[in-house]
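Peer 1: I would like the atomic coordinates for the input below:
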Amino acid sequence: MAQRVVAVTSCITGIAHTYMASDALKKAADKLGVEIHVEEQGASGTEHELDPADIAAADAVVLAVDRAVDESRFASKQILSVNAGDAIKDPEGAIKKALAGEGTRAAAGVTEVVKAEERPDEGGAGGFSAVFKHVMNGVSHMLPIVVAGGILTAARYLFGSTQTPDGLVWAFETEGTLAYYINMIGATYGLGMMIPVLSAFISDSVADRPGWVPGFIGGLIAANIQSGFIGGIIAGLFAGYLTYYLNKWIKLPPAFAGLKPILILPLLSTLVVGLVMYYVVGTPVAALTQVITDFLGSLSGAGNVVLGIVCGLLYFDLGGAVSKVLYAFAIASIDAGVYGPMAAVMLCGMVPPLGVAIATLVKKSLWSEAERDSGKAAILLSASYITEGAIPFATSYPLQVLPGCMIGGAVAAVMSLMLGLECTAPHGGLFLLLVPGVINNGPLFVLCLLVGSIVCAGIIVALMTMKRRKEAAA
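Peer 2: Sure thing, here's the model as predicted:
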């Protein structure tokens, strides 16, 4: 009888890596003769949810995730935890290690839904790696709100404006109009919930459900006192760890245990978090946020060149964890009213898949038929701002593909910043051009994308040609 494996895949945004990891694990299992069932926890929710019977019959569990997941279903099972990107790169290795018990650990119990190895007082993967996962959990839940709110906010300009003796009046400024309500939905309520949702899910990742309320209210306060993205992260982490430790320290008789999660923890943690945000965090973080905003707004010349190069270099993992940090920085810039970094970062994410696509079209002899087909698919992924379309190529030829992706992305980012391009929505790629006002200059945005992608393709073709010649000589 074939060995059995169950797996869960989930990346930070729940879009590309989630499904690429799932496909990679399925193909590897088929090659190894292993029966596998994979659950994807993507942006649209849980898909192909694991059946309890399959979990019970499994010989091993693989969690290919970049954010915290509930492990209570896998009690009594040994788990192998890897990043979604690692599962894409070496799915066979992940399955073999899980079945052999190499690097596995016991699943967290029902009372430890948030992973025990991420606790600061229980060893294992604590410290920065745990904090990073908590913050990325908040970012992943915040993204749909930012995207919806950002695009609707930009759509308010579709209704035009009127010149009056007092100056220009936009349609959305007139209360009761359709444009006014779209603006309220997108800007006031949509983007207005960005920081609270970020904080709430950071706190929820640390302390599970009891951390959600203090995190949300802390985020509301952070937004209200103008401490922005930084204040929201601080509020979420503080609320989460405070709630977690209060939950450990407060002991109640069994008859009153039910009061702790619904009354005592939310009340105490919310009060403490709120007071700390007002009296301690508010002023210095608001000042720091303003300094960063002023700095970004004042960038010109060499400053833009440096920022563009940094953006390109930091996208080396093609939509992975480091890229998401850069992406979070761009979102923070949007929150601060600075839209140049978002355009630059989006271009960095769009150049790699389009660059490899051009490379496969320009010199077909360098690639297999399957790779050329993947290149064609990468064109649409680039247009959609899904960087992961370049991953299959970077995995197979890292020394030839990654330099081109990084340099091409840097070229596009530098051009974008030097030309003053701005983007008010955090996702959508070329489809944002259909909504006037989201990208301030569509033709120049496309030009930056094409130039960066051609540079990327040129480097890839040159390096791949050298590689093929060496192989032929050998």
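Peer 1: Please make it C-alpha for all contacts and neighbour counts, starting now.
Peer 2: Noted.
Peer 1: Could you check how far the closest residue to residue 171 other than its chain neighbours is from residue 440?
Peer 2: Of all residues not flanking residue 171 in the chain, residue 161 sits nearest, at 5.4 Å (C-alpha to C-alpha, 6 or more residues apart in numbering). To residue 440, residue 161 is 17 Å away according to C-alpha to C-alpha, to the nearest Å.
Peer 1: between the two, which one's more packed in?
Peer 2: It is residue 440, of residue 161 and residue 440, that has more neighbours when counted by other C-alpha atoms under 10 Å, with 18 against 13.
Peer 1: and that one, what does it touch?
Peer 2: 421-423 (C-alpha atoms under 8 Å, 6 or more residues apart in numbering).
Peer 1: Repeat that for residue 94.
Peer 2: Applying C-alpha under 8 Å, 6+ apart to residue 94 gives the contacts 62, 80, 82, 87.
Peer 1: Go through whichever strand or helix holds residue 268 and flag the buried ones.
Peer 2: In this assignment (DSSP states H and E), residue 268 forms part of helix 265-276. Residues 265-266, 269-270, 273-274 are the ones in helix 265-276 that count as buried (16 or more other C-alpha atoms under 10 Å).
Peer 1: Please give the structure of this sequence too, so both can be compared:
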Amino acid sequence: MDPEFTAALRAGTDPRAVAALIRGEEAPEEPEREQVETGKQERAETGTEATGGTGAAESVPFRIVAVTSCPTGIAHTYMAAESLAAAGRAEGVEVTVETQGSAGFKKLDPAVVAAADAVIWAHDVEVREKARFRGKPLVDVGVKAGINRPAELIAEARRKAERGEIATATDSDKASGSGDGDGNGSGADHAHFGVRLRTYLMSGVSYMVPFVAAGGLLIALSFAIGGYEIASAKSVADHFVWGEADSWAALLNQIGSAAFGFLVPVLAGYIAYGMADRPALVPGFVGGAIALTVNAGFLGGLVAGLLAGAVVMAVQRVPVHATLRGIMPVLVIPLIASAVVGFLMFIVVGKPIASLQNALTDWLNGLSGSNAVILGIVLGLMMCFDMGGPLNKVAYAFAVGGLADPTPGSLKVMAAVMAAGMVPPLAMALATTVRRRLFTKTERENGRAAWVLGASFITEGAIPFAAADPLRVIPSVMAGGAVTGALSMAFGATLRAPHGGVFVVPLIGEPFLYLLAIAAGTLVATALVVLLKSARRTAPEAAGDAGADGSRVTVAA
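Peer 2: Next up is the predicted model:
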């Protein structure tokens, strides 16, 4: 993704110099720097390189600071960052990106932010510490826009700076929903309610997923070691024998159960946080804990988080005297909001939601035959449509929610979701192996990596292929995912781990049939994508075909 680095690597003749380049000890040469600087000087002389709408000639490049984040904080966050940085280099714009990923984030240097001419937010969850960017022209979009059209975002940022459009992004803006990407750069104040709601929910899911992964895998490992009856073992604090496998299994089970106990409160707390920032954390967590108390489960956590965020947003709009503002977020808002949310969850909405949760559980447990197959098809289509995007996350969150109170039906859903999510990268890997000539060199290299990504249940491994040829790749992998989801449900495969791919096969119920379902979906998706790409290549071999191949290389790279 860094053309300067790849060009320098290809041009290298001295092994020591190439090794130094890879280690980062030697900067790649930039043969076009002189031309870029000349272009900047020409634009400055003609008055076209301006910042802040002043029209004054500038000798320094246009500066942009950007923030990227996605619900899981893994793939899309860093892909968007790379895409924006590469587009900035191509446009002669200085782009500095802060990735707010799952491993935390390193804040941009305040001096860099102060010197920036514009700001780009490419995010699907709340940008943290928004106040740093106050007073700058702002382009506010979803994370996929940062991946797919970075040059457009940079151009829009420059136009806003030239017009002198100033954003008022502060931490308090979260109370009104400001700053959620709606994909058009307008910010969430003008976004549709559904866009804001999705962002709030994804904020909660992004913080919940690590608890699910840690707790679910520990519980699944405990069952693999000690059997399902280990769930009823005595507390290891009272009885633990170092040399007994069952004691270790009980330990893993009880640690995993403790992690799982936070699932609903964390979901509720961070949905509220996404709506109204830190003052909403306390009522959100309180509401999530009450949801568990009244047996409202995952649905109760969703409602509790939304209620907590809404109550805090309402309290924040009440005008107060300046002397009270200091204690509002620490004392007054958590106190009032927790009392209101607690009342609503205990007295008003808790029991109806618990009834709905029980009905959903009974429905899942009663699924059989064609109904189970239809649900598997729907989940498979959702998992493969956007490969880590909103629909994929909704299906995954639905499956994960069932693990909070596992039943045979919810375990089948989890199995179908993970199986279908493995299909897109595995299918692209197989397609690049059996019909290499249909793919570019870059795509074939991506295909080798996709074997591991698919086996690990990282659906995003197919994104480079979908970005390069969406009309052929996406329908193909959706068909394969639907087949896998349907077969997994029909076979009655179950899964207690929320992640892991083939590495958790020993923890899967009906493992051989489960692998068969994945293989069938992968073959279907591979056959379709090969057929569709072959049909295009068998058209008249005009120059346009080569041009299409060239465009694929550019997009995939």
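Peer 1: Now compute the TM-score of the two chains, please.
Peer 2: Here the superposed chains carry a TM-score of 0.92, computed using TM-score structural alignment, normalised by the length of structure 1; 460 aligned residues with a C-alpha RMSD of 2.1 Å.
Peer 1: returning to that earlier point: include distance to residue 452 of structure 1 when you put the buried residues of helix 265-276 of structure 1 into CSV, please.
Peer 2: Listed next are these as CSV, based on distance: C-alpha to C-alpha, whole Å:
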residue, distance to residue 452 of structure 1
265, 52
266, 50
269, 49
270, 48
273, 45
274, 46
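Peer 1: Please identify which of those is nearest to residue 287 of structure 1.
Peer 2: residue 274 (18.6 Å; C-alpha to C-alpha).
Peer 1: how about the nearest residue to the closest one, chain neighbours excluded?
Peer 2: For residue 274 of structure 1, ignoring the flanking residues on the chain, the nearest one in space by C-alpha to C-alpha, 6+ apart is residue 218 at 5.8 Å.
Peer 1: Quick one: map the one you found onto structure 2.
Peer 2: Residue pairing (TM-score structural alignment): residue 218 of structure 1 is matched to residue 287 of structure 2.
Peer 1: Mean distance of the helix or strand in which its match is found to its aligned residues in structure 1, please.
Peer 2: Assigned by DSSP H and E, residue 287 of structure 2 belongs to helix 281-293. Its aligned residues in structure 1 lie a mean 0.5 Å from helix 281-293 of structure 2 after superposition (mean C-alpha distance after the TM-score superposition for structure 1).
Peer 1: What is the subsequent helix or strand relative to that helix?
Peer 2: Using DSSP H and E, the helix or strand that follows helix 281-293 of structure 2 in sequence is helix 297-316.
Peer 1: Identify the residue range in structure 1 corresponding to that next one.
Peer 2: Taking TM-score structural alignment, helix 297-316 of structure 2 hits residues 228-247 over in structure 1.
Peer 1: Any idea how far that stretch is from the middle of the chain?
Peer 2: Stretch 228-247 of structure 1 sits 20 Å away from the centroid of its parent chain (C-alpha atoms, centre = their mean, to the nearest Å).
Peer 1: And stretch 355-374 of structure 1, by the same measure?
Peer 2: The answer for stretch 355-374 of structure 1 is 28 Å, by C-alpha atoms, centre = their mean.
Peer 1: my read: residue 156 of structure 1 touches residue 172, true?
Peer 2: Yes. Assessed by C-alpha atoms under 8 Å, residue 156 of structure 1 is found in contact with residue 172 at 6.2 Å.
Peer 1: Identify the contacts common to the two.
Peer 2: When contacts are counted by C-alpha under 8 Å, 6+ apart, residue 156 of structure 1 and residue 172 have 179-180, 182-183 as shared neighbours.
Peer 1: ok, so what distance separates residue 261 of structure 1 from residue 208 of structure 1?
Peer 2: 10 Å.
Peer 1: Comparing the two, which residue is more hemmed in?
Peer 2: residue 208 (19 against 15).
Peer 1: Once you drop chain neighbours, what's closest to the more buried one?
Peer 2: Spatially, and ignoring its direct neighbours in sequence, residue 208 of structure 1 is nearest to residue 114 (6.2 Å; C-alpha to C-alpha, 6+ apart).
Peer 1: quick one: that neighbour and residue 69 touch, right?
Peer 2: Yes. Counting by C-alpha under 8 Å, residue 114 of structure 1 sits close enough to residue 69 to count as a contact (7.3 Å).
Peer 1: These two: which is more packed in?
Peer 2: Between residue 114 of structure 1 and residue 69, counted using other C-alpha under 10 Å, the more crowded position is residue 114 (22 against 17).
Peer 1: Need the counterpart of residue 266 of structure 1 in structure 2.
Peer 2: Matched to structure 2 by TM-score structural alignment, residue 266 of structure 1 sits across from residue 334.
Peer 1: again, but for residue 282 of structure 1
Peer 2: Under TM-score structural alignment, residue 282 of structure 1 pairs with residue 350 in structure 2.
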